[in-house]
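S.K.: Sequence first, predicted model second:
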Amino acid sequence: MKKPAGFEASRRKAANLAGDLKKTTEIINRAIIKSEKQQGKIDKVRDEMDLLIKMVGAWARGEYRRVPLKTIITGLAALLYFVNPIDMIPDFLLGLGFLDDVTVIAFVFNSIRKDIGEFSQWCVDQKRQSGEIKEGNDYGLQ
């Protein structure tokens, strides 16, 4: 998949922000709020967005560091792009405003699929260790 137009600027900005916990947390919180407000508009990538938010958040809090910094910067860049209302296609354009956001999220998710998969497994392992998931049951069903 080709890198979406405008994404490189977000990636450069993310590289500068990745070491700043306060600013990274601010971007994560803005992404959570916007994601919740845009129910229906980003449903095609809702699960991917949630995993990106969780992974970047866990990394920022120091809970999960088994991921390359390049992956965190790429994930943070997707979140930055998403929270920017004036990107390649401004969000206020009805019907089209979130098309570029969905494209960027899909691109990033595919770019870091291996690391996202390992993070997802780590999340399952954490739930299993805490007792939220019984052994042999990855879906939380009891």
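M.R.: Alright, I've got the coordinates. Keep in mind the model is a prediction, meaning the values are calculated, not measured.
S.K.: From here on, just use CA atoms for contacts and neighbour counts.
M.R.: Noted.
S.K.: If we ignore the residues flanking it in sequence, what's nearest residue 42?
M.R.: residue 102 (6.3 Å; Cα to Cα, 6 or more residues apart in numbering).
S.K.: got it, and residue 28?
M.R.: Nearest non-adjacent residue to residue 28 (Cα to Cα, 6+ apart): residue 53, at 6.2 Å.
S.K.: what does whichever strand or helix holds the one you found rub up against?
M.R.: Per DSSP states H and E, residue 53 falls inside helix 46-60. The contact list for helix 46-60 (Cα atoms under 8 Å, 6 or more residues apart in numbering) reads 21, 24-25, 28, 31-32, 64-65, 72, 75-76, 79, 105-106, 109, 116, 119-120.
S.K.: Okay, angle between the next helix or strand after it and helix 46-60 too, please.
M.R.: Sequence order places helix 69-83 as the next helix or strand after helix 46-60, per DSSP H and E. Helix 69-83 runs at 130 degrees relative to helix 46-60, counting by axes from the mean of the first three to the mean of the last three Cα atoms, to 10 degrees.
S.K.: got another, please set it beside the one above:
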Amino acid sequence: MGKRLNYKNAFKRASKVLSDKRLSNKLVAEAKETLTSRAKASEKISQLKNKIFTLIRLVKAYTKGKYREISVKSMLYTVGVLIYFITPMDIIPDFIPVSGFLDDASLILWLYSHLGQELQQFMAWESKQEEK
């Protein structure tokens, strides 16, 4: 029962996921699992592993209420990208060698560029939390 998901659908679902702690936790768990399996299958995804884990940690910190110094719009983009990432059938199915992972990788790189300073601030906050 593969579902076809495009960027717009992922972003529509993001609002629902972000407002429901149970769904947010499920997204975080599925994103970690998907990342682990895809990093083994794709060199491109493997290269982005740290970036994706940062996005996962951002969603986790936000949904737990620990970090809120980011716009809601940026969080919706982040959740939307993670939803798109974990969905089995997207614009270019992942079972198509190389190309299937490129759309995921491109979207993750776009998000990093889009979040820019907000993501840098999160990582600085996260580093301070580790020092405590």
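M.R.: Now that the structure is in, tell me what you want to look at. The shown structure was predicted, so the numbers you read here are calculated from the model rather than taken from an experiment.
S.K.: Let me know how buried the equivalent of residue 121 of the second structure over in the first structure is, in neighbour terms.
M.R.: Residue 121 of the second structure maps onto residue 118 in the first structure, with residues paired by TM-score structural alignment. Residues near residue 118 of the first structure, counting by other Cα atoms under 10 Å, number 13.
S.K.: what do you get for residue 42 of the first structure?
M.R.: Around residue 42 of the first structure there are 18 residues (other Cα under 10 Å).
S.K.: next one: the one 4 residues further on
M.R.: The criterion is other Cα under 10 Å. On that basis, residue 46 of the first structure has 18 neighbouring residues.
S.K.: what range in the first structure matches stretch 98-112 of the second structure?
M.R.: Going by TM-score structural alignment: stretch 98-112 of the second structure matches residues 95-109.
S.K.: Give me the contact list for the matching stretch.
M.R.: Taking Cα under 8 Å, 6+ apart as the rule, stretch 95-109 of the first structure contacts 1-4, 7, 41-42, 44-45, 48-49, 52, 74-75, 78, 81-82, 88-91, 116.
S.K.: mind running it again at 6 Å?
M.R.: 78, 82, 89-91 (Cα atoms under 6 Å, 6 or more residues apart in numbering).
S.K.: do stretch 81-88 of the second structure as well
M.R.: So stretch 81-88 of the second structure is in contact with 10, 31, 34, 104, going by Cα under 6 Å, 6+ apart.
S.K.: can you check stretch 125-132 of the second structure too?
M.R.: In contact with stretch 125-132 of the second structure (Cα under 6 Å, 6+ apart) are no residues whatsoever.
S.K.: what comes up buried for that stretch?
M.R.: residue 126 (16 or more other Cα atoms under 10 Å).
S.K.: out of everything not next to it in sequence, what's closest to residue 39 of the second structure?
M.R.: That would be residue 46: by Cα to Cα, 6+ apart, it lies 4.2 Å from residue 39 of the second structure.
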